[in-house]
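>>> With the input below, show me the fold.
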Amino acid sequence: MAERQRLAGRIGRFQLFALGFGSIIGSAWVVILSRWLAEAGPAGAVIGFLAGGVAVVCIGACYAELTARVPRTGGDFTFALEAFGPRLAFFVGWFTALGWISVTVFEGLAVAWVIELLLPGLDDVVLYTLFDAPVTRNQLLIGTAGALVMAIVNYLGGAASARFQGLLTYGFLAVALALLLAMAGRGDPTLLLPAFPAMPGGAPWWHGSLSIFASCAFLLNGFQTIAQAVEERASGISLRTIARVMIASIVAAALFYCFAVTAAAMMKPWSELAGADLAMVQAVRGLPMGDTLARVLLVILLASLLKTWNGVYFAGTRTLYGLAARGFLPRGMTVLHSRFGSPYRIVLIIAVINVAGLLLGRGAVGLLVDTSATSVVICFVLCCAAVFVLRRKQVQAPDFVVPGGRIVIGFAFLAALTMAASALVTPLLRSGFPVEYIILGGWAGLGASTLVLRRKAYDDTRPRSQEP
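Have a look, this model is predicted:
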């Protein structure tokens, strides 16, 4: 096999945690808090997140063992390549890339929205309407500016991306936790009662908990970015450490969601927050200097979106790099920058796609979320199955194995399967034929064509387990 260049990076354990946690926590804890409260109430929402957190921790443990067994850039793709062979692995990588890149577009649109909230007096012009929503000049200009920032950061290499991620993540955590602690300290715990009330419309609270559990496939997605950085870890960072950091990032994110729901619901009656557009903003306004702190909340929300954007951008470049390194995409994409050691051509390709995707406008946000969630959870299922396969192929145990063995792996597989079924069925519950199916089908067709065209290239570069 032709030797390839190694990505340059010196990413430490705290930066690895920032990649994982920072890629998981985005805007949902502010933007859709009201929906969680309306569907499940505060206690039901916490139960949903705890259950989802347990499931995703088990899935994350499977990813941690896979990373220890196959410590190469490419994440889901490299795991599937080692377990199932090139053809199935290609589609895992292909859909993983679609999931990451879809989120880069979503983050660009979300960043533009938050800046418009912070600067409501900005003049704007509606350019056209798409998916029943206006696409404006400011959306495109702000989103494009953000995409260029992400491209520059990632062009400068993995170490620069990790430093940027660490700065945003730990800054965000410091301010967000201070706000939530202030709300919990001044709030009224009796507002959390009754714990399990009758929900509006007569639906039982556990329906909402189940919905939150299923959505944890998206809400707790992002820990895989740590696996993508395995070749760029600093010296002295063991594979066992990477595994522990990956699991810790999921636990921390699930607890953060629980804390956010509880702290907000202690500030105002949750039934009132359930009807608010931005429930967390309304809750923060109950603090002294509430209007000022509400703007601070929007600023840290902006920082949160930027860190998530950077994390998924990083993961997307590494997924495409893994595909190209194995011959599934043109090998010219694997050329690294002579100074920064970054896959700069892939960085630029994603930048172009990111900017082009902004043209879809905010009306496509639901499509982007559903497309990303479906792509990710299908890969969850296959990667959990890959643990069983690789345990049979590789007799020697790696530095980290899933605690609880086959029982936990089996539970992770079933949880991933449940989340995948939910992601596939949810679009059918809406009226009309799901556009998401058209997108996924078209992407699969494009992938099949790519696989045929690149057949000789990837057949000549089959993986070997012993490769470092």
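>>> For the rest of this, base every contact and every neighbour count on C-alpha atoms.
Noted.
>>> excluding its backbone neighbours, what's nearest Arg137?
The shortest distance from Arg137 to any non-neighbouring residue, by C-alpha to C-alpha, 6 or more residues apart in numbering, is to Val125 (5.5 Å).
>>> here's the other one to compare against:
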Amino acid sequence: MSNSLKKSLSFTSLVTLGTAGVIGSGWIYTTSSFFTEYTAGGVVLGMVLACLLAGCVAVAYAELAAQFPRAGGEILFTFIAYNRKLAFVIGWLLIGAFISSTAFYMAAFGGLLSKGFPALKPALESVTLYSIAGSDVYLWGLVAGVVLVLVFYLLNSKSVDVGAGTQKILFGIKVLLGVALALAGIGLGSWDNFTPAFTAVGATETDVMHGVTSTMRFVIPALTFLTGFSLVSLLAEEARISPKKIGVAIVLTIFLAGAYYCLVLLGTAMIIPWQDSAQMEFGAVSTFTHAGYPALGYAAMGIAFLGMGTGSLGMAMGCSRIIFAMGRGGLLPAFLGKVNQNGVPANALTMTLIITLALGWLGKGAMIWFLDTGGVYVGLSWALTVMCMYKIRQKYPNNSRPYQVSVKCLPFVGALGAVGIILMTLIPGTSMSLKPAEYVILLLWVVLGAVMYAIQTKNNHLSDDEALQNMLGDSYDEIKKLK
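This next block holds a predicted model:
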């Protein structure tokens, strides 16, 4: 039986999966706290800057995924450009980032149900299990999260077509609701509600420096909202389109997701004075309801639920492809790199489910710690992927590039921004620094990765050439000729 994934994704499916994976749920009901912390101008402009940085990095992914349309994305690129050890490092970091997202959705789903349907709150919060990181974990809320994870596990297990088809439906509804919010906010609201855009809540005068720092500070959380575009490169092997179109799909994913975020955030800041919105409990949901448009409040709530669904589906799909590629390349146990009779990486999907369930019980508060460290992992993977692009150009100058970055410095600009943000996050004492518990999680994940690498190196029987051949498939012979 062939150990290749089934090729069935169209261009539209690939873009839908990528964009739906980028646009999550938490942002829609946390706009109030964003406005309070960063100002409305800082949020909207910070999102624009984050989209530009992500776009600079995305073109590097586009060039590489078009050259090597095989599962694995960053792991494969790093193995080709550098070596097995660095490929394991980036794969391990990406597992941490993707699992943080899937486990967060599991942990947060019960809370979202309580807020969206207040009548369910007494039942969902009737049995308190424990409290971690200042967040109570409720039995029935946790059960609801487990059901969510299991439903999308079953969908992903059927075939990539089933998952993609479900994603298209959910994403289509989410787009319509987002367009309604953006048009209503911008069309029915007022620019006067948005300005002064950078004056801190409670302040009487505009502070230019506060606007600059607020904008730059928001770039970090904004980048975490844009991380899912790498899902397209992870699914490249399953696309039945030309390699060039795979590259186009990656770039289009960032453009569409960025436009969606920016327009909905701007509409939320314009429908009523954003300083008033900043005082509300439930972000855009409360904002549009307070503005006299309860139907739009329900639309915002719908985006939150749909985002949790599309995010869970996409992140689980992406994480399983990371694990699958690492198993196929000898970076993790070989059974994880096998596909079933339907061309689905069933073992990798099951492993994704197990890890998600193991972490999700920690609750929403603890999972926010994991999400913050996941942002560091993603930033590192962005920077390394850009390095891989330049390295592969140097190492294989004659290799075909169906999609090629025309402005060579663009990926470098994106990588530079990612590295700067990582440094600001890792250095203690800055406004962007990780919390003490997050440094511990970061260290533990690194140590666990080192142990896993040592065990796998001892038990692995594939040479580097054999591992790369497994990962590249038919493209391996072409690479060997060019070397």
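>>> Stretch 97-104 of structure 2 vs structure 1, mean deviation?
On superposition with structure 1, the mean distance recorded for stretch 97-104 of structure 2 (mean C-alpha distance after the TM-score superposition for structure 1) is 0.6 Å.
>>> neighbours around the residue in structure 2 that the residue nearest to Arg137 of structure 1 lines up against, how many?
In structure 2, the residue paired with Val125 of structure 1 is Val127, using TM-score structural alignment. Neighbour count for Val127 of structure 2, taken as other C-alpha atoms under 10 Å: 13.
>>> mind listing what Val127 of structure 2 touches?
138-140 (C-alpha atoms under 8 Å, 6 or more residues apart in numbering).
>>> would you list every one of the strands in the stretch 51-200 of structure 2?
For the stretch 51-200 of structure 2, the strands defined by DSSP state E, counting those that start in this stretch occupy 128-132, 135-138.
>>> Out of the ones you listed, indicate the one that is most buried.
strand 135-138 (a mean of 19; mean count of other C-alpha atoms under 10 Å).
>>> now the residue nearest to Arg137 of structure 1: how far from Asp132 of structure 1?
Remark: distance between Val125 of structure 1 and Asp132 of structure 1 (C-alpha to C-alpha, to the nearest Å) = 16 Å.
>>> how about the helix or strand where Met209 of structure 2 lies: buried residues?
Met209 of structure 2 belongs to helix 208-225 when assigned by DSSP states H and E. For helix 208-225 of structure 2, the neighbour count (16 or more other C-alpha atoms under 10 Å) marks 210-212, 214-225 as buried.
>>> do the same with stretch 174-184 of structure 2
Result for stretch 174-184 of structure 2 [16+ other C-alpha under 10 Å]: buried residues 174-175, 177-178, 180-182, 184.
>>> so what's Arg35 of structure 1 up against?
Residues counted as contacts of Arg35 of structure 1 (C-alpha under 8 Å, 6+ apart) are Ala274.
>>> what's the answer for the one 4 residues further on, then?
When contacts are counted by C-alpha under 8 Å, 6+ apart, Glu39 of structure 1 is found next to 199-200, 205, 207-209.
>>> Within the helices and strands, which one has the equivalent of Leu305 of structure 1 over in structure 2?
When structure 2 is aligned by TM-score structural alignment, the residue opposite Leu305 of structure 1 is Met308. Taking DSSP H and E as the definition, Met308 of structure 2 sits inside helix 294-328.
>>> Kindly present the contacts of Glu39 of structure 1 as TSV, with separate columns for distance to Val408 of structure 1.
Shown next, in TSV, are the contacts of Glu39 of structure 1 (distance: C-alpha to C-alpha, whole Å):
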residue	distance to Val408 of structure 1
Met199	34
Pro200	36
Trp205	28
His207	25
Gly208	25
Ser209	22
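>>> what's the farthest-apart pair in those residues?
Using C-alpha to C-alpha, the contacts of Glu39 of structure 1 reach their maximum pairwise distance at Pro200 and Ser209, which is 14.4 Å.
>>> Touching, Ala61 of structure 1 and Val402? I think so.
Yes - using C-alpha atoms under 8 Å, Ala61 of structure 1 is in contact with Val402, at 5.5 Å.
>>> More neighbours: the two, which one.
When Ala61 of structure 1 and Val402 are compared for neighbours, Ala61 comes out ahead with 24 against 20, by other C-alpha under 10 Å.
>>> And the more buried one? What does it align with in structure 2?
Using TM-score structural alignment, the equivalent of Ala61 of structure 1 in structure 2 is Val59.
>>> Surely that match touches Val413?
No - counting by C-alpha under 8 Å, Val59 of structure 2 sits too far from Val413 to count as a contact (11.4 Å).
>>> Between those two, which contacts overlap?
What both Val59 of structure 2 and Val413 touch, as defined by C-alpha under 8 Å, 6+ apart, is an empty set.
>>> residues touching the nearest residue to Val264 of structure 2 once chain neighbours are set aside, list them.
Leaving aside its chain neighbours, Val264 of structure 2 sits nearest to Ala182 (4.6 Å; criterion: C-alpha to C-alpha, 6+ apart). Residues near Ala182 of structure 2 by C-alpha under 8 Å, 6+ apart: 263-268.
>>> same check, this time on Thr16 of structure 2
164, 167-168, 171, 253.
>>> One more: Gly361 of structure 1?
Residues near Gly361 of structure 1 by C-alpha under 8 Å, 6+ apart: 109, 130-131, 133-135, 139.
>>> Which of these are still contacts in structure 2?
Mapping the contacts of Gly361 of structure 1 onto structure 2 (both residues aligned by TM-score structural alignment, their matches' C-alpha atoms under 8 Å) leaves 109, 130, 133-135 still in contact.
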